[in-house]
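Peer 1: give me a model of this one.
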Amino acid sequence: MRPRLPPLAALRAFEAVARLGSVSRAAEELGRTHGAVSKQLQALRVDAGAPLFDKVGTGLQPNAAGRQLAQAVGRAFDDLGQAYAEVVREARAPALRIACSASFAMGWLVPHLPRFSELHPQVRLQLSMTSAREMREDRDADLVILWDRSAHPPEDQARAIRLADAQFGPVAAPGYPLERRDGALRVEQRIVHDHTAGAWALWSRLSGLSLDAPAQISFPHTHLCLQAAVAGMGVAVAERRLANADLAAGRLVAVAGFAPFADGFAAIPHRTRPLSPQAQVFLDWLAAELDGG
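Peer 2: Down below sits the predicted model:
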């Protein structure tokens, strides 16, 4: 059970008068009238059952009991003020805005973010989940996380910070009809990402396998490509981390292995804002987390 507290409304008036030695100056600081502050002091004196001030000239001076209470109230106000300032600072601190594909956010980043929050609770993140095309047009994000930066302006590519390797490979539902022979992978239908269609050509060049697919279907997000593959609509090429959950659950199988893409995952910082300490903390964590799978 908490000990009985004094009238809290009167403590601000009491502390100000004890510190300033004057009801008038305390009233001015608090934005109250002289009479209102006097009434608060009187209420506190009645509640305490003893006077807390002695009159000295035209001012007031805490007596022994008043000094004891003033010291305790001053410490409590200092602690409260510091704690509240910290809460306000954190609440008003600008969030670190991260732009990435919706597929990367849902398939990998968000499931890993609780670890980041545990390690760095002071860093506030704001995720902007979008398509690869829209990321190229984003000018507000502090960091853009991506693997394919070939379509970005040269100045953005030059500022890119490499984070980790990326490995891509074809995946399909178990039992999906395909044939691998004479350096070619033959499938009925290829699933293509609308905005990173070059992933198939890059995988083919790196793996040494050509792709023979008479039909093609496309989607704007990787997770839709993967869901189409799970549904047996064709073969998709995807980054290993984004396909891991479906591979582990047996909904997909890797039909020809994964090939490392040289550029790997990278972050493009904002064009004009310098890299903040919070952004560097996030980049260091992201690089280590991606390296761990």
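Peer 1: can we go C-alpha only for contacts and neighbour counts from here?
Peer 2: OK.
Peer 1: so which residues of this structure form strands?
Peer 2: Secondary structure of the chain (DSSP state E): strands at 53-56, 59-62, 96-101, 125-130, 143-146, 161-172, 178-181, 184-187, 189-193, 210-212, 215-219, 235-239, 253-254, 259-269.
Peer 1: mind checking how far residue 171 is from residue 44?
Peer 2: 76 Å (CA to CA, to the nearest Å).
Peer 1: more neighbours: those two, which one.
Peer 2: For residue 171 and residue 44, the more surrounded residue by other CA atoms under 10 Å is residue 171, and the numbers stand at 29 against 22.
Peer 1: find the nearest non-adjacent residue to residue 159, please.
Peer 2: residue 268 (6.1 Å; CA to CA, 6 or more residues apart in numbering).
Peer 1: for residue 185, same thing?
Peer 2: Distances taken as CA to CA, 6+ apart place residue 211 nearest to residue 185, at 4.9 Å, with adjacent residues excluded.
Peer 1: verify the stated contact: the one you found with residue 186.
Peer 2: Yes: here residue 211 reaches residue 186: they are 6.1 Å apart, a contact under CA atoms under 8 Å.
Peer 1: just give me the neighbour total for residue 234.
Peer 2: Counted with other CA under 10 Å, residue 234 comes out at 26.
Peer 1: quick check, central residue of this structure?
Peer 2: Centroid check for the chain by CA atoms, centre = their mean gives residue 125 as the closest residue, at 1.9 Å.
Peer 1: relative to residue 281, how far out is that one?
Peer 2: To residue 281, residue 125 is 12 Å away according to CA to CA.
Peer 1: how about residue 98?
Peer 2: Here the criterion is CA to CA. By it, residue 98 lies 13 Å from residue 281.
Peer 1: out of those two, which sits in the busier spot?
Peer 2: Applying other CA under 10 Å to residue 98 and residue 281 shows that residue 98 carries more neighbours, namely 21 against 13.
Peer 1: list the contacts of that one.
Peer 2: By CA atoms under 8 Å, 6 or more residues apart in numbering, the contact list for residue 98 reads 125-128, 141-145.
Peer 1: ditto for residue 186
Peer 2: Contacts of residue 186 by CA under 8 Å, 6+ apart are 178-180, 211-213.
Peer 1: burial count for the residue lying closest to residue 236 once chain neighbours are set aside?
Peer 2: Excluding the flanking residues, the one nearest residue 236 by CA to CA, 6+ apart is residue 191, at 4.7 Å. For residue 191, the neighbour count with other CA under 10 Å is 27.
Peer 1: would you do the same for the sequence below? I want to compare the two.
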Amino acid sequence: MTARPPFDTLIAFEAVHRLGSVTAAASDLGITQSAVSHRLRRLEDFMGLPLLTRSSAGMRPTPAGEALASGLGELLAGLGELRARCRAAANNGPLRVGVSAALADYWLVARLPTFKAPSTPIELIIVESTAQAIHLDLDITIHWLLEGEARETSTQRVLFREQIFPVCHAGLLPSAPLDDPTRIAALPLIHKGAGAGANAGTEWSWSTWFARLGLHAPAPVGLRYANMATAIGAALQGSGVVLTRSLLAHDALIDGRLVRVLPETWDMPSSKVHLVRWPAVLASDARVKAFVAWLLDAANECVR
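Peer 2: Here you go, the predicted model:
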């Protein structure tokens, strides 16, 4: 019988190779750094060769490690589809959908009651955490990718192309949109991202918007939130003006909870698009087909 490397050692090696450090791999796997190092040593003992070396740029594979890594990603991806294969054969389990918290809270949840299965009822499980989605075997995932990375294939479809624009609570700007766009400088701004300058040069940067508006002063420092869902929540509470996307603001604009700060002519196209993706083994699954078709129709209703 052919000797097989311990599975947990392969998982540790893949994480270190992918992330470039034992620390990052430990965080990704939810184990200690010493546990990762121990698994790497076990794998090297099994192979009889060093697989990784430490450099100033982090952990780097040796030639033997690179040879292992070249086939390991495809192997683990295949193993990751085992649960999907079982569910596809049973064809009666719940459908697990991974989506960002912002898209779920401000767009998807309100529309889910309109989803009707073609025949038998479908139990839906919505996973809102990106971190959870990485580690769970999901049937459908909605990704937020650079447009150049988003292409349609047999296992994925482009869902929405959105515009970026500033919005705020109606009470903060009773006469919206602004007649003089430069007056936005007098309003409190809500920032999104890890820190100052994190989104510089993009459609999500207030500096970019100030430059477009001909405002030479730097954008004022204000409240900063790490994710879009919380930033929009702050705007809904009247905390300030936030840069948002078409779908996330759609319902709140319709019912008047949010208003546009600038005329639509100032909108900027998003550099990212939403992409819905599913495992190849579920390509012919009636539940997946039904949900994806419904998702596309729901998105089209909002962009007409």
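Peer 1: what's the TM-score for these two chains?
Peer 2: For these two chains in superposition, a TM-score of 0.53 is obtained (TM-score structural alignment, normalised by the length of structure 1); 200 aligned residues with a CA RMSD of 4.3 Å.
Peer 1: tell me the most buried of the strands of structure 1?
Peer 2: Greatest average neighbour count among the strands of structure 1 goes to strand 235-239 (a mean of 26), per mean count of other CA atoms under 10 Å.
Peer 1: how far does that strand sit from the chain's center?
Peer 2: With CA atoms, centre = their mean, to the nearest Å as the basis, strand 235-239 of structure 1 stands 28 Å off its chain's centre.
Peer 1: next: stretch 193-203 of structure 1.
Peer 2: With CA atoms, centre = their mean, you get 29 Å for stretch 193-203 of structure 1.
Peer 1: so what touches it?
Peer 2: Under the criterion CA under 8 Å, 6+ apart, residues 131-133, 148, 168-169, 192, 218-222, 225, 237, 259, 261 lie in contact with stretch 193-203 of structure 1.
Peer 1: contacting residues for residue 93 of structure 1?
Peer 2: So, once contact is read as CA under 8 Å, 6+ apart, residue 93 of structure 1 ends up touching residue 124.
Peer 1: any idea how far residue 294 of structure 2 is from the counterpart of it in structure 2?
Peer 2: Here residue 93 of structure 1 is matched to residue 92 in structure 2, going by TM-score structural alignment. Per CA to CA, residue 92 of structure 2 is found 19 Å from residue 294 of structure 2.
Peer 1: tell me which of the strands of structure 1 sits nearest to residue 23 of structure 1.
Peer 2: When the strands of structure 1 are compared by CA to CA, strand 59-62 sits nearest residue 23 of structure 1, at 7.5 Å.
Peer 1: just checking, what packs against the closest one?
Peer 2: helix 8-20, strand 53-56 (3 or more CA pairs under 8 Å, 6 or more residues apart in numbering; DSSP states H and E).
Peer 1: in structure 2, what stretch matches the first one?
Peer 2: The alignment of helix 8-20 of structure 1 onto structure 2 (TM-score structural alignment) covers no residues at all.
Peer 1: same thing with the last one?
Peer 2: Counting by TM-score structural alignment, strand 53-56 of structure 1 falls onto no part of structure 2.
Peer 1: residues in contact with that strand?
Peer 2: In contact with strand 53-56 of structure 1 (CA under 8 Å, 6+ apart) are residues 60-63, 66.
Peer 1: same deal with stretch 9-21 of structure 2?
Peer 2: 22, 24-25, 28-29, 36, 39-40, 42-43, 58-61, 69, 72-73.
Peer 1: buried among those? Need that as a selection in PyMOL.
Peer 2: To isolate the buried ones among the contacts of stretch 9-21 of structure 2 in PyMOL, judged by 16 or more other CA atoms under 10 Å, type:
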select buried, resi 22+25+28+36+39+40+42+43+59+60+61+69+72
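Peer 1: wait, what's in contact with residue 270 of structure 1?
Peer 2: By CA under 8 Å, 6+ apart, the neighbours of residue 270 of structure 1 are 139-143.
Peer 1: make it 7 Å
Peer 2: 141-143 (CA atoms under 7 Å, 6 or more residues apart in numbering).
Peer 1: what's the burial count for the spatially closest residue to residue 256 of structure 2 that is not a sequence neighbour?
Peer 2: Of all residues not flanking residue 256 of structure 2 in the chain, residue 170 sits nearest, at 6.9 Å (CA to CA, 6+ apart). Burial of residue 170 of structure 2 is recorded as 19 neighbouring residues (other CA under 10 Å).
Peer 1: got it, and residue 234 of structure 2?
Peer 2: Other residues close to residue 234 of structure 2 by other CA under 10 Å number 20.
Peer 1: show me what it aligns to in structure 1.
Peer 2: Using TM-score structural alignment, residue 234 of structure 2 lines up with residue 228 in structure 1.
Peer 1: where's its match relative to residue 236 of structure 1, distance?
Peer 2: In terms of CA to CA, residue 228 of structure 1 sits 8 Å off from residue 236 of structure 1.
Peer 1: give the buried residues for stretch 76-90 of structure 2.
Peer 2: Buried positions in stretch 76-90 of structure 2, judged by neighbour count with 16+ other CA under 10 Å: 80-81, 84-85, 87-88.
Peer 1: just checking, the residue nearest to residue 185 of structure 1 touches residue 182?
Peer 2: No: the criterion here is CA atoms under 7 Å, and residue 211 of structure 1 misses it with residue 182 at 11.1 Å.
Peer 1: any chance of the buried residues of stretch 76-90 of structure 2 in a markdown table, plus secondary structure and distance to residue 285 of structure 2?
Peer 2: Listed next are those as a markdown table, based on DSSP: H, G, I helix; E, B strand; the rest coil; distance: CA to CA, whole Å:
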| residue | secondary structure | distance to residue 285 of structure 2 |
| --- | --- | --- |
| 80 | helix | 18 |
| 81 | coil | 14 |
| 84 | helix | 11 |
| 85 | helix | 11 |
| 87 | helix | 10 |
| 88 | helix | 7 |
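Peer 1: need the residues you listed in JSON lines with distance to residue 114 of structure 2, can you?
Peer 2: Output for the buried residues of stretch 76-90 of structure 2, formatted as JSON lines (distance: CA to CA, whole Å):
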{"residue": "80", "distance to residue 114 of structure 2": "31"}
{"residue": "81", "distance to residue 114 of structure 2": "29"}
{"residue": "84", "distance to residue 114 of structure 2": "26"}
{"residue": "85", "distance to residue 114 of structure 2": "28"}
{"residue": "87", "distance to residue 114 of structure 2": "24"}
{"residue": "88", "distance to residue 114 of structure 2": "24"}
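Peer 1: closest to residue 206 of structure 2 out of the residues you listed?
Peer 2: So of the buried residues of stretch 76-90 of structure 2, ranked by how close each gets to residue 206 of structure 2 (CA to CA), first place is residue 80, at 40.5 Å.
Peer 1: could you measure from that closest one over to residue 264 of structure 2?
Peer 2: In this view, residue 80 of structure 2 and residue 264 of structure 2 are 44 Å apart by CA to CA.
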